[in-house]
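In: Prediction below, plus the sequence it came from.
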Amino acid sequence: MMTERRSGNRLAALDGLRLLAALMVVFYHYVALARPWGRATDTIFPTAHMAAQYGWLGVEVFFLISGYVICMSVWGRTVGEFAVSRLSRLFPAYWAGILLTTVMVKTWPEAASLRSWDTVITNLTMLQGGNNTPDVDPVYWTLFVELKFYLITVVVMLFGVTYRNCLILCGVWTAAAALVPVLKTPLITEFAMPQYAPFFIAGIAFSLMRRHRPNAILWTIVILQVLLAQRYIGDRLAINLGEAAAAALPTWPARFIIVAAFALVGAIALGACDRIRWKWLTTAGALTYPLYLIHMNIGITLIHHYRDRISAPVLVAAVTALMLATAWLIHRLVERPLGRRLRTTLRRGVDDVRRHVTPHRGRAPRTAPHTPTGRDPGVAEDVPGTAEDDRATAHTRTFESV
């Protein structure tokens, strides 16, 4: 019989890893890209430029963490509860990010531009990735990937969140992602997400290790995902840096970062980081989602505007610090108060729907038996960059979110 593993406090460890992933992405955009500087950055940052070219892998780390924490958080929850937690967590900071980015780009349209107000309005839905509407900020593409993962999660919830069904998901998703190049079916390609599936799937396997215990099946799933993740490294390099630059770059640093990320999440899953309880990491982790949302177009515009007046290293440090401070303000003044109100409103809506649903349709989804230890108190519900305590359930300390 499987025994359920109790969590220590690994919230700080997850926050720390998420913060590191967010800063990797910021480092990549500010130091590796030519766009804010108007020229190649290898002469501006001769050494840092080499490392920064691999910073885009922070997004893959977000997806790995997301698979882990979302799987942990859905046990014992209904679809309605999951939807409320996601919507109330994602949208307040996202709307603030769109507003600030739009104001910046309209005020200083020197490094980025907006085609029309229709683009801004459509972006407010977070569904622009599904109807070919440009993103207000290029980093928003990852949110649509996350939304597709949530939809896959909802399908599993409808069948019941059980150990067996999670393993079936891992197997079916792995097969679909691996066969995409041969099948060439648009719908399967869209939802199998072969470039990112290995990270989500490995995260799910790690969460099962944490919830129950490691075994040969789960380790086989993880190792298979590590190998499959290597398949698209060249493609991701080409997308982020261009084919010529990608061809000239060694791939081993990217492979090392991927393996290291798997090892770190595995260490968290197996309890090696349970003793990390630094409170400042929890605060820092709360900034990752708003930081991710606002850092690119706003930060690049600031760098572009002041690049001839301030030395490059100082400018990058100053803009990064400003983005962190702005992210903290968004977290305190927008995420927390608006998130609470939105959560309360949505819960009332869900309760109203339940009251009006006929009894035979009102049955709760089949889930694993709920126990007092059924939800891991240190688990984070993750998207690229979010970190916050979900106070929806008093006895649960989840934080929801690349």
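Out: Happy to help now that I have it. Note that this is a predicted model, so its numbers are computed, not measured.
In: from here on, contacts and neighbour counts on C-alpha atoms
Out: OK.
In: Now do the helices in the stretch 101-250 of the chain.
Out: 117-123, 141-159, 163-183, 186-192, 197-211, 216-229, 233-241, 243-248 (DSSP state H, counting those that start in this stretch).
In: these two touch, right, Tyr292 and Leu20?
Out: No. Assessed by CA atoms under 8 Å, Tyr292 is found out of contact with Leu20, at 11.6 Å.
In: Which of those two has more residues huddled nearby?
Out: With neighbours defined as other CA atoms under 10 Å, Tyr292 and Leu20 compare such that Tyr292 has more, 26 against 18.
In: Would you mind stating the distance between Val319 and Ile239?
Out: 25 Å (CA to CA, to the nearest Å).
In: of these two, who's got more company?
Out: Val319 (18 against 11).
In: so how far is Asn165 from the more buried one?
Out: 45 Å.
In: Contacts only, for Gln128.
Out: Contact analysis of Gln128 by CA atoms under 8 Å, 6 or more residues apart in numbering lists Thr122, Pro134, Asp135, Phe144.
In: scratch that, Val156 is what I was asking about
Out: Contacts of Val156 were listed using CA under 8 Å, 6+ apart, and they are Asn165, Cys166, Leu169.
In: want to compare, so here's the second one:
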Amino acid sequence: MTNAPAPAPVPSSAQAIPPLPPVLLPSLTGLRFLAAFLVFGFHLHAGGLFTGTGAEGVLEVVFGQGATGVGFFFLLSGFVLTWSAREGVPARVSLRRRAAKVLPNHLVVWVAVFAGLAWLGGVSVLAGVAGLFLLQAWIPVQSIYFGVNTPAWSLSCEAAFYAAFSPLLALVDRVPRRRLRVLAVVLMGSVVLVPVLALPLPAGLEYWFVYVFPVTRALEFVLGIVLARLVRAGLWPRLRLWQAGALAAAGYVASGHLPGTFGYVAGTVVPLALLIPAAAMADITGARSPWRNRVAVFLGELSFAFYLVHQAVMRVAEGRHGVGLPTAIGISVALLVGSLVPAWLLHRLVERPAQRLLLRPRAPA
């Protein structure tokens, strides 16, 4: 197995943000689009477009648990931030890189969606302000945490995770190597117990506590940190990517049959926690991976923008029911393409230029 990358020198104020470690993980980039596509399919299914077409059962199996793709992103964020962190380089370096990728896209999409909703007369100022500053997930009111651009609620959680990353990483670094596996198991068990703690809550508050609340979702982020440490320490067991993928697919389908809120996060946390390190190990060792090809990586690079814009695009098909299977399939393809095209434009015209601007070398003081 390839050892963890050697630490790089501390960058001076005149240097650009240092590059990622020599061992990149393209399979994780490819998997990002799969997770985003499952979220897309979930919203497509939940919108009822296929109601009465006879295909509802198929969509339920394939996309019924698609919202669990957000858990993949939370785990992946902790993993990637830790993987790119290096001794001697301040944690704010990794955070600045993530902020340069996330915030410009968020602001552009938020402005566009807010303006559209304001023109239609269906926007809450409170939801808009909370969403603009990525505070919406802290407010247990669905019209607020899902307000304006609904998928951005997860960015509210991510913003909190990024702010807490440095102390969380320091705490994990203090855990002895031999206890990292125990900590990973404890964190997975904690995620499984969250729905138990939420049982006494009213239904709406229970859902928020399990699925949206940044504190409970932070367990997955911290688990991602621990998983990255296990891989870098050479402590990850020999689990092939196809085996982890099969377990993730089985867990995904099975989680749809769990009672109450157990299917939202708890049912997939273990298989996803196996999948991410397995994909990373496939890249490190050069093992075969279907997520490392050029198409998968390209789509993975668009995945964040795709995730942000897809539900706003889907609003054009709201209320369409009983259209017949061929028409429903055609509309679905149009919505997919109609989400990918603006995602590509957002990636090329906003995300990449913003990263070049925000991560460029600074002039010496």
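Out: Yep, that arrived. On a predicted model such as this, the values are computed, not experimentally measured, just so you know.
In: And the TM-score between them?
Out: Overlay of the two chains. TM-score (TM-score structural alignment, normalised by the length of the second structure): 0.68; 313 aligned residues with a CA RMSD of 4.4 Å.
In: which one of the helices of the stretch 101-250 of the first structure lies closest to Met24 of the first structure?
Out: helix 233-241 (13.7 Å; CA to CA).
In: How far does that closest one sit from its chain's centre?
Out: 19 Å (CA atoms, centre = their mean, to the nearest Å).
In: So which other helices or strands are in contact with that helix?
Out: The contact analysis (3 or more CA pairs under 8 Å, 6 or more residues apart in numbering; DSSP states H and E) places helix 233-241 of the first structure against helix 243-248.
In: returning to that earlier point: if any of the contacts of Gln128 of the first structure are buried, put those into a ChimeraX selection.
Out: Buried residues within the contacts of Gln128 of the first structure, by 16 or more other CA atoms under 10 Å, are selected in ChimeraX with:
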select :122,134,135,144
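In: can the contacts of Gln128 of the first structure go into CSV with extra columns for distance to Val74 of the first structure?
Out: Below are the contacts of Gln128 of the first structure laid out as CSV (distance: CA to CA, whole Å):
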residue, distance to Val74 of the first structure
Thr122, 29
Pro134, 31
Asp135, 29
Phe144, 20
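In: Tell me the one among the contacts of Gln128 of the first structure nearest to Val79 of the first structure.
Out: Taking CA to CA as the measure, Val79 of the first structure lies nearest Phe144 of the contacts of Gln128 of the first structure, at 18.9 Å.
In: What is the aligned counterpart of the closest one in the second structure?
Out: Taking TM-score structural alignment for the superposition, Phe144 of the first structure sits opposite Ser156 in the second structure.
In: Pro46 of the first structure now?
Out: Per TM-score structural alignment, Pro46 of the first structure is aligned with Glu56.
In: Enumerate every residue touching the residue lying closest to Ser85 of the first structure once chain neighbours are set aside.
Out: Spatial nearest neighbour of Ser85 of the first structure, chain neighbours left out: Arg343 (6.9 Å); criterion: CA to CA, 6 or more residues apart in numbering. Applying CA under 8 Å, 6+ apart to Arg343 of the first structure gives the contacts Val84, Ser85, Leu87, Ser88.
In: 10 Å instead, please
Out: Residues in contact with Arg343 of the first structure, defined by CA atoms under 10 Å, 6 or more residues apart in numbering, are Glu81, Ala83, Val84, Ser85, Arg86, Leu87, Ser88, Arg89, Gly349, Asp390, Ala392.
In: do Lys101 of the second structure as well
Out: Counted by CA under 10 Å, 6+ apart, Lys101 of the second structure has contacts Leu95, Phe304, Ala305, His347, Val350, Glu351, Arg352, Pro353, Ala354, Gln355, Arg356, Leu358.
In: do His310 of the second structure as well
Out: 36-37, 39-40, 43-44, 149-151, 335-340, 342-343.
In: before we move on, which element is it in?
Out: Assessed by DSSP states H and E, His310 of the second structure sits inside helix 294-314.
In: Report the angle between that helix and helix 153-173.
Out: 130 degrees (axes from the mean of the first three to the mean of the last three CA atoms, to 10 degrees).
In: Heading C-terminal from helix 294-314 of the second structure, find the next helix or strand.
Out: Using DSSP H and E, the first helix or strand after helix 294-314 of the second structure is helix 325-346.
In: Can you name every helix or strand that that following helix contacts?
Out: Helices and strands touching helix 325-346 of the second structure, by 3 or more CA pairs under 10 Å, 6 or more residues apart in numbering; DSSP states H and E, are helix 26-46, helix 91-120, helix 294-314.
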